[in-house]
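Here is the input, now give the coordinates:
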Amino acid sequence: MEKILIVGATGSTGKRIIEILNNSQSFEPVAMIRKEEQKTIFEDMEVEWVLADLEQEDFSGAMKGVKKVIFAAGSGGDTGEEKTTEVDEKGAIKIIDAAKKAKVKKFIMLSAMGADEPSSHPKLEHYLKAKAAADKHLEESGLNYTIIRAGRLSDDMGTGKVELAHKLEGAGEIPRDDVAFLLIMSLADPLVQNMTFEAIEGEEPIKSAMIELSRE
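Sure thing, here's the model as predicted:
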């Protein structure tokens, strides 16, 4: 089984990713936590955890035995510019560099729609610029990667159906459940390899949508 480091494991999307992976026959989740008191969440689930903070410098311990990384952390854009820069840009870049040094096989990034044109979204411009900088760093890192620029995340029940494209027309939202499945399915090496795409809720089943996009 491949060990998958989940960055942002204590967030709503991160927890859903771990719940799904914990029942997988192919992948073993490793939860990255910032505070030791958060370990009980994952110990109760019998999930391995590592202590590391996106605002620190050394992530070598977090990468031990890890084959792939899912980055699902984020400030959400409403925690102030300094925190956004530290987490969404600098933190992501440091994790990418650590993953490259550890020779991980694939890095999957949860990004945001609008990261390709931050100035079009004045209220989220700083957040989207931070996301864009991290995305660019990953694209240029030499790592195998998938970057999913999701629409507005909702807590609605997942439908298992999405709309995917390198660039979608208009905006939209997507349940966290479906984003979690998109991130997990991106672990499969042939799918959406070295690709950046946008995702919102739609009418096509996740698997067939990803296969179709991979063929483009």
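
Going by C-alpha atoms from here, please, whenever you check contacts or count neighbours.
OK.

biggest helix in the chain, by residue count?
The single longest helix within the chain, with elements called by DSSP state H, is helix 125-139.

Show residues contacting that helix.
Residues outside helix 125-139 that contact it (CA atoms under 8 Å, 6 or more residues apart in numbering) are 76-77, 81, 84-85, 88-90, 92-93, 96, 109, 111-112, 114-119, 145, 147, 194.

please give me the structure for this one as well, since I'd like to look at both together:
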Amino acid sequence: MENILVAGAHGNVGKRIINLLKNSQYFTPIALARKDEYVEDFKKDHVKVVKGDITSDIDHAFHAIDKVIFAAGSGGERLTEVDENGAKNMIKAASKAQVKKFVMLSSMGAEHPEKADQLQDYLKAKHKADEFLKESGLKYTIVRPGHLTNEKGTGKIKLDLKLNEHGHISRDDVAQTLVRALQDDAPKNVTFEILQGETLIGKALSEVQ
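Below is the predicted model of the structure:
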């Protein structure tokens, strides 16, 4: 069993990630929690938890960690502090700890934020974090979904390095894609976009070139 540190574990996608990891035969979730009440929530749910804030020194959270999923977000209020610098802090700590893989939840549009009609500042922060990860020397997968919904997941997606279309995808399917990207046979050192689609998530990932 590999220990997976999840940043943003108390968020909408993060909670789904934790549940998937809890039920996995390969992974043990370690929730990274910023607030005391979040720590207590995870303990009540019998999830291992470490208290830490990604906007400050986070090295202590990486004890015995094998891989990382970064699903944290500021909700648009502290973009540079959380979405950019928080991610960079996690990447630096992951590099020091020599984790095997870093899976990043990004966003469609982060490749060229200057072209976006809206959310430019958010996409700029995500772009800088993604580029920092690419240059870190860590093995990585960067997942860029379209608009997130709370619809029930289908286990099927549309995936390509660049989809050249807009659309939506359920948080369930995003979480499943991020967890599936942890597998040793999943693509590494690659960035791709995902939307709701008709291809099983495992098959879509296996076809990434």
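
Superposed, what's their TM-score?
The TM-score (TM-score structural alignment, normalised by the length of the second structure) is 0.98; 209 aligned residues with a CA RMSD of 0.9 Å.

What residues in the second structure pair up with whichever helix or strand comes after the longest helix of the first structure?
Using DSSP states H and E, the next helix or strand after helix 125-139 of the first structure towards the C-terminus is strand 145-150. Mapped onto the second structure using TM-score structural alignment, strand 145-150 of the first structure spans residues 140-145.

post-alignment, the matching stretch versus the first structure, mean distance?
In the superposition with the first structure, the average deviation recorded for stretch 140-145 of the second structure is 0.4 Å (mean CA distance after the TM-score superposition for the first structure).

So what touches stretch 57-72 of the second structure?
Residues outside stretch 57-72 of the second structure that contact it (CA under 8 Å, 6+ apart): 2-9, 11, 13-14, 32, 50-52, 82-83, 87, 89-90, 93-94, 97, 99-105, 178-179, 182.

Name only those of those that count as buried.
In those, burial by neighbour count holds for 3-9, 13-14, 32, 50-52, 82-83, 87, 89-90, 93-94, 97, 99-105, 178-179, 182, counting by 16 or more other CA atoms under 10 Å.

Could you tell me which of those belong to strands?
With strands identified by DSSP state E, the entries of these that belong to them are 3-7, 32, 50-51, 101-105.

Output the residues you listed in a markdown table, with distance to residue 63 of the second structure appended to each entry.
A markdown table is the format used below for those (distance: CA to CA, whole Å):
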| residue | distance to residue 63 of the second structure |
| --- | --- |
| 3 | 10 |
| 4 | 11 |
| 5 | 10 |
| 6 | 13 |
| 7 | 14 |
| 32 | 12 |
| 50 | 10 |
| 51 | 12 |
| 101 | 15 |
| 102 | 15 |
| 103 | 18 |
| 104 | 20 |
| 105 | 22 |
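
Check the residues you listed against residue 146 of the second structure and report the nearest one.
Taking CA to CA as the measure, residue 146 of the second structure lies nearest residue 105 of these, at 11.2 Å.

In the first structure, what residue corresponds to the closest one?
In the first structure, the residue paired with residue 105 of the second structure is residue 110, using TM-score structural alignment.

How much space separates that match from residue 147 of the first structure?
Separation of residue 110 of the first structure from residue 147 of the first structure (CA to CA, to the nearest Å): 6 Å.

ok, now residue 174 of the first structure?
Look at residue 174 of the first structure and residue 147 of the first structure: by CA to CA, they are 16 Å apart.

Please apply the same query to residue 109 of the first structure.
When distances are taken as CA to CA, residue 109 of the first structure and residue 147 of the first structure turn out to be 5 Å apart.

Over to residue 141 of the first structure?
Distance check for residue 141 of the first structure against residue 147 of the first structure: by CA to CA, it reads 13 Å.

which one of those two has more residues nearby?
Per other CA atoms under 10 Å, whichever of residue 141 of the first structure and residue 147 has more neighbours is residue 147, with 26 against 15.

And residue 210 of the first structure, what's its match in the second structure?
In the superposition onto the second structure, residue 210 of the first structure corresponds to residue 205 when matched by TM-score structural alignment.

Contact partners for that match?
With CA under 8 Å, 6+ apart as the criterion, the residues that contact residue 205 of the second structure are 159, 181, 186-187.

That one falls within a strand, correct?
No - under DSSP: H, G, I helix; E, B strand; the rest coil, residue 205 of the second structure sits outside any strand and is assigned helix.

Tell me the spacing between it and residue 28 of the second structure.
The separation that residue 205 of the second structure has from residue 28 of the second structure, given CA to CA, amounts to 22 Å.

cool, and residue 55 of the second structure?
With the distance defined as CA to CA, residue 55 of the second structure ends up 24 Å from residue 28 of the second structure.

for residue 164 of the second structure, same thing?
According to CA to CA, residue 164 of the second structure and residue 28 of the second structure sit 36 Å apart.

And those two? Which one has more around it.
With other CA under 10 Å as the criterion, residue 164 of the second structure and residue 28 differ in neighbour count, and residue 28 comes out ahead with 21 against 9.
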